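S.K.: Here is a sequence with its predicted model. Questions after.
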Amino acid sequence: MGQTIGLVRRQLLERFGAALAAGTVAGIVPAAAQTARPGAPPATEPGPDVSFGPLKRIRAGDLEVAYVEAGPADGRPVLLLHGWPYDIHSYVDVAPVLAAAGHRVLIPYLRGYGATRFLSEATPRNGQQAALAHDAVAFLDALKIERTLVAGYDWGARTACILAALWPARCKGLVSVSGYLIGSQQANAMPLPPKAELQWWYQFYFATERGREGYARYTREFARLIWELASPQWRFDDATFARSAPAFENPDHVAVSIHNYRWRLGLAEGEARFDETERKLATFPAVAVPTITMEGDANGAPHPEPAAYAKKFTGRYEHRTLRGGIGHNLPQEAPKAFAQAVVDVDGF
């Protein structure tokens, strides 16, 4: 959830977001005014879909990726990336809308989730931002997709932003919940005021062995608590949570999650093969592809104001704030509005 509860809860705008908003990150000047449209698409009720078709699997980079697909095989591709601690069902009501609009919808389980598995026991169970971004590129390569729309929230939004910033030729457009989420260990090292630090309680918990053991023992309870805190007005039922909870039983889920947060705080090493990618990300590269950013009016996870990141998007850009009690898991809480944003950015 990274710098989230779903980072913006997790990462940069775990810490970079706050620094960006305050204008304390070198070379970054906060936007003077938000580009949001007051009349943005209204919040919508979840739809009737309860599940997907059968899982598909493909070898891609370090992983055998489990994913679902909807829509015509020759449709315009769109890659939807989920966050922590959620899963592909965040898009269960988004996918049919996009499929009906002619898109080939691809929704993979991230490393450490669901039926996605590492191909080798020797591969580090690495959760750093660059690793997830390279996973996404490898997934597109394996499917022979040269260019796609990419959209996400939380960990997924960070990964989507990285793809758009570093691989713009692969991205036709971007939809990112909570905006620009690219971070760095240096930015995350900046201390925040006590009230702001309080919001990152789970990061500090995960920094300890007690936290690792606690998350391993109480994974479902922990995830449900995050859902409740991050989306305080989302009245999901037991069945909705139970549908996603098996994704956290992945044998690598705890290791990847703990590494993600420890890496952010500089308490765990990344992999040398990703050093060059992280160096590029530490410059906070601009995103030039067409972009729509989104935010719910009841996001209980730490997140920056849209004005703090608006200038990071240098192509055609629009921000939409959804009203009606929409929280952190925006695609699942407002699927029609999220799907509409994807359709709209495709037309930019």
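M.R.: Received the coordinates, thanks.

S.K.: going forward, measure contacts between C-alpha atoms and count neighbours the same way
M.R.: Will do.

S.K.: tell me, how many neighbours does the closest residue to L119 other than its chain neighbours end up with?
M.R.: Nearest residue to L119, sequence neighbours excluded (Cα to Cα, 6 or more residues apart in numbering): L63, at 5.2 Å. L63 sits with 21 neighbouring residues when counted by other Cα atoms under 10 Å.

S.K.: Surely L63 is in contact with T116?
M.R.: Yes: using Cα atoms under 8 Å, L63 is in contact with T116, at 6.9 Å.

S.K.: Strands of the stretch 1-150 of the chain, start to end?
M.R.: 36-37, 56-60, 63-70, 76-81, 103-108, 117-118, 148-152 (DSSP state E, counting those that start in this stretch).

S.K.: Contacts for the first one, please.
M.R.: The contact list for strand 36-37 (Cα atoms under 8 Å, 6 or more residues apart in numbering) reads P306, E318, H319, R320, T321.

S.K.: In CSV: the residues you listed, plus secondary structure.
M.R.: As requested, the contacts of strand 36-37 are exported to CSV (DSSP: H, G, I helix; E, B strand; the rest coil):
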residue, secondary structure
P306, helix
E318, strand
H319, strand
R320, strand
T321, strand
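
S.K.: could you dump those residues to JSON lines with distance to G179 and neighbour count?
M.R.: Below are the contacts of strand 36-37 laid out as JSON lines (distance: Cα to Cα, whole Å; neighbours: other Cα atoms under 10 Å):
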{"residue": "P306", "distance to G179": "7", "neighbour count": "25"}
{"residue": "E318", "distance to G179": "11", "neighbour count": "20"}
{"residue": "H319", "distance to G179": "9", "neighbour count": "25"}
{"residue": "R320", "distance to G179": "10", "neighbour count": "23"}
{"residue": "T321", "distance to G179": "11", "neighbour count": "21"}
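
S.K.: quick one: contacts for the residue nearest to L119?
M.R.: Per Cα under 8 Å, 6+ apart, neighbours of L63: R111, T116, R117, F118, L119, D135.

S.K.: switch the cut-off to 10 Å
M.R.: Taking Cα atoms under 10 Å, 6 or more residues apart in numbering, we find L63 in contact with 57, 110-112, 116-120, 123, 135, 138-139.

S.K.: Comparison target, given below:
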Amino acid sequence: MGSVRTVTRGDLTFDVVEHGPADGDPVLLLHGFPQRASSWAGVASRLAGRGFRCVAPDQRGYSPGARPAGARAYAIDELVADALAVLDDVVGPDGRAHVVGHDWGAAVAWALAGRHPGRLRSLTAVSVPPPAAMLRAMRRGRQALASWYMLAFQVPGLAERALGADGKPFSPRLVATLRRSGQSAAAAERDAAAMAEDGALTAALNWYRAIRFSRGTPGRIRVPTLYVWSDGDTAITRDAAQLADRYVAAPFRFVELRGVSHWIPDEAPDQLTELIAEHLAAHPG
């Protein structure tokens, strides 16, 4: 299960789940939408068994104590600063860690690596390529079609009406949406139940609504990078995935998982753990 504690940044309090020995090499795990640290449980427990110290925060909007109002509060600069606050708590203000992110967590990880490369031993991005690769792929058409939901999520109130729980333990419509994208029933109900908390769905959607407030994408990544994509991903096209290497000026490895959906950490924890462990061993920092 891991142990749970909190990390503060200003008046925000983040719930953080830890797995593994306190003296293990630190690995920061960043989740995506609409998930929490629980989505990393399978990978974190496996890495902990190999001696790594895994630290997985419920990020801004997902931790009940870190749910500020307004979309501007969810700009990428704030999300990166939150990740740095967790890193500071784990390894000190000058320390370094391996950083792993999935979905929106990968976007934060790319930005963290681009802006603060000295804080990373290595980067592992799962599913989502660098933002510049996404933008370039969108101009080709298929990625723009796959990303239609990102525009819909930015309309105030629209997604809340479509995916809200309406007082139920979880939203059946959100569960159905996640299931169509390849998520298991158990994981979809777990994540939908978290989104049923007061204010949680709007806070999570604010990550999309803050895109217009986020400054330019970082330059080329200069830390050793592993990028893992799956051919069953309905949100990220092959076009976008195959552009990732253009934005990395460091050792880079691209791995495609066959027959796996977008939800790689939940669906393929053994494969993903093996890839991460190999990457960390090759680049201990």
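M.R.: Right, received. Where do you want to start? Note that this is a predicted model, so its numbers are computed, not measured.

S.K.: quick revisit: which of the strands of the stretch 1-150 of structure 1 is buried the deepest?
M.R.: With neighbours defined as mean count of other Cα atoms under 10 Å, those peak in mean count at strand 148-152, which reaches a mean of 26.

S.K.: so where in structure 2 does the helix or strand following it end up aligned?
M.R.: Scanning forward in sequence from strand 148-152 of structure 1 by DSSP states H and E, the next helix or strand is helix 155-166. Under TM-score structural alignment, the match for helix 155-166 of structure 1 in structure 2 covers residues 104-115.

S.K.: can you tell me how far the residue sitting nearest the centre point of structure 2 sits from T217 of structure 2?
M.R.: By Cα atoms, centre = their mean, structure 2 has its centre lying nearest to G105, at 1.8 Å. The gap separating G105 of structure 2 from T217 of structure 2 is 15 Å, by Cα to Cα, to the nearest Å.

S.K.: now the strands for the stretch 201-348 of structure 1?
M.R.: Under DSSP E, counting those that start in this stretch, the stretch 201-348 of structure 1 gives strands at 291-296, 317-322.

S.K.: which residue numbers in structure 2 go with whichever helix in structure 1 runs longest?
M.R.: Selection of the longest helix in structure 1 by residue count, based on DSSP state H, yields helix 129-142. With TM-score structural alignment applied, helix 129-142 of structure 1 matches the range 76-89 in structure 2.

S.K.: wait, what's in contact with the residue mapped onto K56 of structure 1 from structure 2?
M.R.: In structure 2, K56 of structure 1 lines up with R5, judged by TM-score structural alignment. Applying Cα under 10 Å, 6+ apart to R5 of structure 2 gives the contacts T13, F14, D15, V16, V17, E18, P57.

S.K.: The first one: what's it in contact with?
M.R.: T13 of structure 2 makes contact with R5, T6, V7, D58, Q59, R60, S63, P64, G65, A66, R67 under the criterion Cα under 10 Å, 6+ apart.

S.K.: swap in G199 of structure 2?
M.R.: G61, Y62, P64, R67, P68, A69.

S.K.: Between these, which sits nearest A185 of structure 2?
M.R.: Y62 (20.7 Å; Cα to Cα).

S.K.: if I read this right, the closest one contacts L30, doesn't it?
M.R.: No: if you go by Cα atoms under 10 Å, Y62 of structure 2 and L30 don't touch, sitting 11.7 Å apart.

S.K.: Give me the nearest residue to the aligned partner of F241 of structure 1 in structure 2, chain neighbours excluded.
M.R.: Matched to structure 2 by TM-score structural alignment, F241 of structure 1 sits across from A188. Nearest residue to A188 of structure 2, sequence neighbours excluded (Cα to Cα, 6+ apart): V175, at 5.2 Å.

S.K.: Next, the contact list for the nearest residue to G101 of structure 2 once chain neighbours are set aside, please.
M.R.: Excluding the flanking residues, the one nearest G101 of structure 2 by Cα to Cα, 6+ apart is L30, at 4.5 Å. By Cα under 10 Å, 6+ apart, the contact set of L30 of structure 2 is 36-37, 39-40, 55-59, 83, 99-109, 125.

S.K.: Map L30 of structure 2 onto structure 1.
M.R.: So L30 of structure 2 corresponds to L81, using TM-score structural alignment.

S.K.: For that match, give its distance to G53 of structure 1.
M.R.: 17 Å.

S.K.: can you check P335 of structure 1 too?
M.R.: 18 Å.

S.K.: And for T219 of structure 1?
M.R.: Counting by Cα to Cα - T219 of structure 1 and G53 of structure 1 are separated by 26 Å.

S.K.: next one: G75 of structure 1
M.R.: 18 Å.

S.K.: Which one of the two is surrounded by more residues?
M.R.: Per other Cα under 10 Å, whichever of G75 of structure 1 and G53 has more neighbours is G75, with 14 against 8.

S.K.: My read is that the more buried one contacts I145, right?
M.R.: No: at 11.3 Å, G75 of structure 1 and I145 do not qualify as touching, with contact defined as Cα under 10 Å.
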